[in-house]
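Visitor: Sequence plus predicted model, see below.
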Amino acid sequence: MRVEYENRDRLLSVDSATEAQKQRALHRAVDGLREDDPLRSASVPVLGWQRAALWGLLAATVVCAALWPKITAVTFVGLCTLAYVVSMVDRILTFRTGLAARAIVISDDAARAIPDADLPDYTILVPAYNEPEVVANLVGSMAALEYPREKLQVLLLLEADDDVTIAAAKDCANIDYVSILLVPPAEPRTKPKACNYGLQFATGEIVTIYDAEDVPEPLQLRRVVAAFRQLPDNTACVQAKLAYYNGHQNVLTGWFTAEYGLWFGYLLPGLMRSNSPIPLGGTSNHLLHPVLDKIGAWDPHNVTEDADLGLRIAASGYQTAIVDSVTLEEANSDPINWVRQRSRWLKGYLQTWLVQMRRPRQLLRTLGFRNFVRFNVVLFGTPIIAVMNLLFWLITVLWFLGQPSAIEAVFPWYIYFPSLAALSIGNIATIYMSLIALREDDRADLLWPALSVPLFWLMMSVAAAKGTYQLIHKPSYWEKTFHGLADQPGADDAT
């Protein structure tokens, strides 16, 4: 590997760690990042100067609205339109780059050609909570991986009071390289806290995360090792592509599957080619252990810990690459469950933006102007524009119903025509990108979800509004996503 691993002497043994060592590991899991670099921790969601700036902006807006209501409304609509246009153009350019770049391809022969003796030790962290129904499938997926068993460590991270999952795991986890690691109860009760705790016991030079319902393709670990060997020395992470095995269960899973195909197949490779920060997926991100130690691992207080880690990797001067290897997951088939999951993701985007913008000048120097703008567009723009969509869809409906004069007043011609272009061209362009992605991936079966995706955006707006509200009232609250609502994949689901 590019970075030699030198921290073996501080690692704990799963079987022989004392209670004192476990408590130190737990303290590190909860407070490590906050103690090492408080400004990179979301334990305090909004710093004092940020709170003052936000309240000041709100007060100025209220005063302007009271004194000059029409000018304020026109300015607000104009700024929103500008944000839409910038976001739309950036997404199209990223997609165009991703069409040419695509992910790093490692052939089966190249993956298998690496001698076992040259493969690094690998640790797989599998956090699970209240998921007894998927444990057996998880163990089967781990057993299918083509990797030397003596170099593979699988840590099943279970909350110590999760009796049902612990019982299911004990019935299934009878493989010598799979260990059950009980995470002592402590706030916050989040996935990144469990991963931080597991990291204290990890022996691998590369560390990855799989969710309990994941089905990674068997050669994924070998492909990642081969990818690291051909990538620049400052590459800290290789992200595999995520896809869904239940894309045909209902229209919601179809929307979700088409969205992931566009995101992991084209937009993330586009970000990779342009050396932009990459918000990681929640699983199958393969990370160099020494770099994880250096940058503070995961933030236990951030509810989208994957996106946060991806941004901290970039802010620390490292890069992320995308490899052409697929991990199958279960798409949310229940609308309420989906809103819970997506609201957490979008809340985490805002958390990450607030944390990274605590040092805006440093971030600008590290990322450069173009990537700094893209960071703001993706992390701040995605949830805020989704929330604003609710307002603008309401305005559109009211206009078609009665053309009230109040709406006409805030849409003068120099605002109306750009807004109309953003509405028309933006929606058409987004649907067109999805169709191109489906054509490139030979997924004609997802044509209807791609064409009906505006309904999906409406659900996303509801989730964004919920996530924004929760950011104020319950910033570190982890809304559990329930799995096991679909059958496991068959042989033809990996396409």
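Guide: That came through, no problem.
Visitor: going forward, measure contacts between C-alpha atoms and count neighbours the same way
Guide: OK.
Visitor: which residue is nearest the middle of this protein?
Guide: Gly281 (3.9 Å; Cα atoms, centre = their mean).
Visitor: is it true that that one lies in a strand?
Guide: No. Counting by DSSP: H, G, I helix; E, B strand; the rest coil, Gly281 falls outside a strand, being coil.
Visitor: Give me the distance between it and Phe482.
Guide: 18 Å (Cα to Cα, to the nearest Å).
Visitor: cool, and Trp263?
Guide: 23 Å.
Visitor: ditto for Pro418
Guide: Distance of Pro418 to Phe482, computed by Cα to Cα: 42 Å.
Visitor: Please apply the same query to Val397.
Guide: 35 Å.
Visitor: Thr382 - how many residues pack around it?
Guide: Neighbourhood size, Thr382 [other Cα atoms under 10 Å]: 18.
Visitor: Okay, one more to line up with it:
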Amino acid sequence: MIEEGDRETADALAALQLPPFLEVVVVPPGQPRTKPRALNVGLAMARGRYLVVYDAEDVPDPGQLRDAVAMFAAAEPDVACLQARLVIDNIDDSHLTRFFTVEYGALFDVVNPALPRFDLPMPLGGTSNHLRVDVLRGLGGWDPWNVTEDADLSIRLAMAGHRIGDLPSSTQEEAPSTVGAWMGQRTRWMKGLAQVTITHSRRPIRNLGRLGPTRLFGAAALIFGALASAIVYPIFTGLVVLAIAAGDIMGGDSLADTVATASAFILLCAGLLAMTVPGFVAIRRRRWGWRLWPYAALMPFYYLLVSLAAWRSLWELARDPDRWNKTEHGLARTSRAETGPSGPRPRP
């Protein structure tokens, strides 16, 4: 799927000898010019029982489509979507891509596989979503105005009584290697979480009836909680650090003050463990070795960048809610998919 007027991509595709099962579809002009609008054009043309979303730079496992079909065949009928595990390909491009690798590992190799076991909604990634076409059409496809269409679809699937399953198959993906590119992408993601929160919190009683208290709390924690925690993280951390420096943890003016400050300190420690431990678990499961351990340990500093993106997203939500910060790809200098015996090697 390419946009009308994107001559650069059209010329690049025309120069390739594409296999006969691939078809280039030009999305007609219109608004908004977003990924979900293009996906809806593709959905209208879909002829199969299942549909999968791949970004152009993705490198999925060769057997992923067969794995997905086999898993759908064995799954309960209410499983409408399977999310494959996204893995950063260009890990050695920069320190930022290494942090991104640990973050994705924690989400897709640790957190997401656990959520279906507790019957909790799973947040979709923007790619490697395998979907039942009839269910997706019944939901009206994607929301073309939401800048994180994957998060929105996750909630709408759950609200309609469907479940998302974890597909233990990897898709290599390129991460932005510069702070500027990363900030634009993450600002869009955070703004999308705010949009999803606003859209799906208008009828809380209906939501409670459809999801039940446990699943509703899980959905709120995954969407609103991710945004809210990023916003308050530096403020909360700063206040606790100031309290420690002032000696208020165990010596407040009253018992209530001491208990409140100690509770905040315990909560901060729990949050820091939540930022770091899943990363260490992901590194172990992927057998990435010790070289990423420092990045897992330093994830609390990385999340300060996430917090900055969250604050930036609120400003953009007020000023330009429909703005889509597109992430430029094809800039990777290293590739895990092309790894040799000596580790990731530079791209030619």
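Guide: Okay, I see it. Just so it is clear, the structure is predicted and the values come from calculations on it, not from any experiment.
Visitor: what's the TM-score here?
Guide: Here the TM-score for the pair of chains, by TM-score structural alignment, normalised by the length of the second structure, is 0.90; 335 aligned residues with a Cα RMSD of 2.2 Å.
Visitor: which residues of the stretch 251-400 of the first structure fall in helices?
Guide: 251-262, 268-273, 289-295, 305-315, 335-356, 360-367, 369-375, 382-402 (DSSP state H, counting those that start in this stretch).
Visitor: After the last one, which helix or strand is next?
Guide: Toward the C-terminus, helix 382-402 of the first structure is succeeded by helix 405-409 as the next helix or strand (DSSP states H and E).
Visitor: ok, Leu227 of the second structure touching Ala310?
Guide: Yes. Counting by Cα atoms under 8 Å, Leu227 of the second structure touches Ala310, with 6.6 Å between them.
Visitor: What distance do you get for the counterpart of Gly140 of the second structure in the first structure to Val89 of the first structure?
Guide: Under the alignment by TM-score structural alignment, Gly140 of the second structure pairs with Gly296 in the first structure. Separation of Gly296 of the first structure from Val89 of the first structure (Cα to Cα): 34 Å.
Visitor: Looking at these two, which is more packed in?
Guide: Gly296 (21 against 14).
Visitor: what about the more buried one, distance to Ala29 of the first structure?
Guide: Counting by Cα to Cα, the gap from Gly296 of the first structure to Ala29 of the first structure is 10 Å.
Visitor: Grab the nearest non-local neighbour of the counterpart of Ala202 of the first structure in the second structure.
Guide: Aligned by TM-score structural alignment, Ala202 of the first structure pairs with Ala46 of the second structure. The spatially closest residue to Ala46 of the second structure, leaving aside those adjacent along the chain, is Val133, at 7.8 Å (Cα to Cα, 6 or more residues apart in numbering).
Visitor: Please look at the one you found and Ala44 and confirm they touch.
Guide: No. Judged on Cα under 8 Å, Val133 of the second structure makes no contact with Ala44 at a distance of 9.9 Å.
Visitor: who has more neighbours, the two?
Guide: Neighbours were counted for Val133 of the second structure and for Ala44 using other Cα under 10 Å; Val133 has more, 21 against 11.
Visitor: residues in contact with that one?
Guide: Residues near Val133 of the second structure by Cα atoms under 8 Å, 6 or more residues apart in numbering: Leu43, Ala46, Gly48, Arg49, Tyr50, Leu51.
Visitor: hmm, try it at 10 Å
Guide: 43-44, 46-52, 80-81, 139, 141 (Cα atoms under 10 Å, 6 or more residues apart in numbering).
Visitor: top of the residues you listed by neighbour count?
Guide: Cys81 (27 neighbours).
Visitor: Near Cys55 of the second structure, how many other residues are there?
Guide: Quick fix: residue 55 of the second structure is Asp, not Cys. Asp55 of the second structure - counted by other Cα under 10 Å - has 13 other residues nearby.
Visitor: so what's it closest to, chain neighbours aside?
Guide: In space, Asp55 of the second structure is closest to Thr127, 5.9 Å off (Cα to Cα, 6+ apart).
Visitor: quick one, what contacts the one you found?
Guide: 52-56, 58, 83-86, 150, 171, 173.
Visitor: of the residues you listed, buried ones?
Guide: Val52, Tyr54, Asp58, Gln83, Ala84, Arg85, Leu86, Asp150, Thr171, Glu173 (16 or more other Cα atoms under 10 Å).
Visitor: Pipe the residues you listed into TSV and attach distance to Leu22 of the second structure per row.
Guide: Shown next, in TSV, are these (distance: Cα to Cα, whole Å):
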residue	distance to Leu22 of the second structure
Val52	14
Tyr54	13
Asp58	15
Gln83	22
Ala84	21
Arg85	24
Leu86	23
Asp150	24
Thr171	19
Glu173	20
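Visitor: Looking at these, spot the one nearest Gly212 of the second structure.
Guide: Taking Cα to Cα as the measure, Gly212 of the second structure lies nearest Asp150 of these, at 21.9 Å.
Visitor: Counterpart of the closest one over in the first structure?
Guide: By TM-score structural alignment, Asp150 of the second structure lines up with Asp306.
Visitor: Quickly note the distance from the counterpart of Trp293 of the second structure in the first structure to Val62 of the first structure.
Guide: Trp293 of the second structure maps onto Leu447 of the first structure when the alignment is built from TM-score structural alignment. For Leu447 of the first structure, the distance to Val62 of the first structure (Cα to Cα) stands at 45 Å.
Visitor: ok, now which ones touch Leu304 of the second structure?
Guide: Ala230, Ile231, Tyr233, Pro234, Ala310.
Visitor: 8 Å instead?
Guide: Counted by Cα under 8 Å, 6+ apart, Leu304 of the second structure has contacts Ala230, Tyr233, Pro234.
Visitor: what's the answer for Ala68 of the second structure, then?
Guide: Ala68 of the second structure neighbours (Cα under 8 Å, 6+ apart): Leu82, His130, Leu167.
Visitor: let's go with 7 Å and repeat that
Guide: If you count contacts by Cα atoms under 7 Å, 6 or more residues apart in numbering, Ala68 of the second structure has them with Leu167.
Visitor: does it count as helix, strand or coil?
Guide: Classified using three-state DSSP, Ala68 of the second structure is helix.
Visitor: Please report how far it lies from Ser201 of the second structure.
Guide: 32 Å.
Visitor: again with Thr97 of the second structure
Guide: Per Cα to Cα, Thr97 of the second structure is found 34 Å from Ser201 of the second structure.
Visitor: Map Met190 of the second structure onto the first structure.
Guide: Met190 of the second structure maps onto Leu346 in the first structure, by TM-score structural alignment.
Visitor: So what's the residue count around its match?
Guide: 27.
Visitor: Centre of the chain to stretch 67-83 of the second structure, how far?
Guide: 20 Å (Cα atoms, centre = their mean, to the nearest Å).
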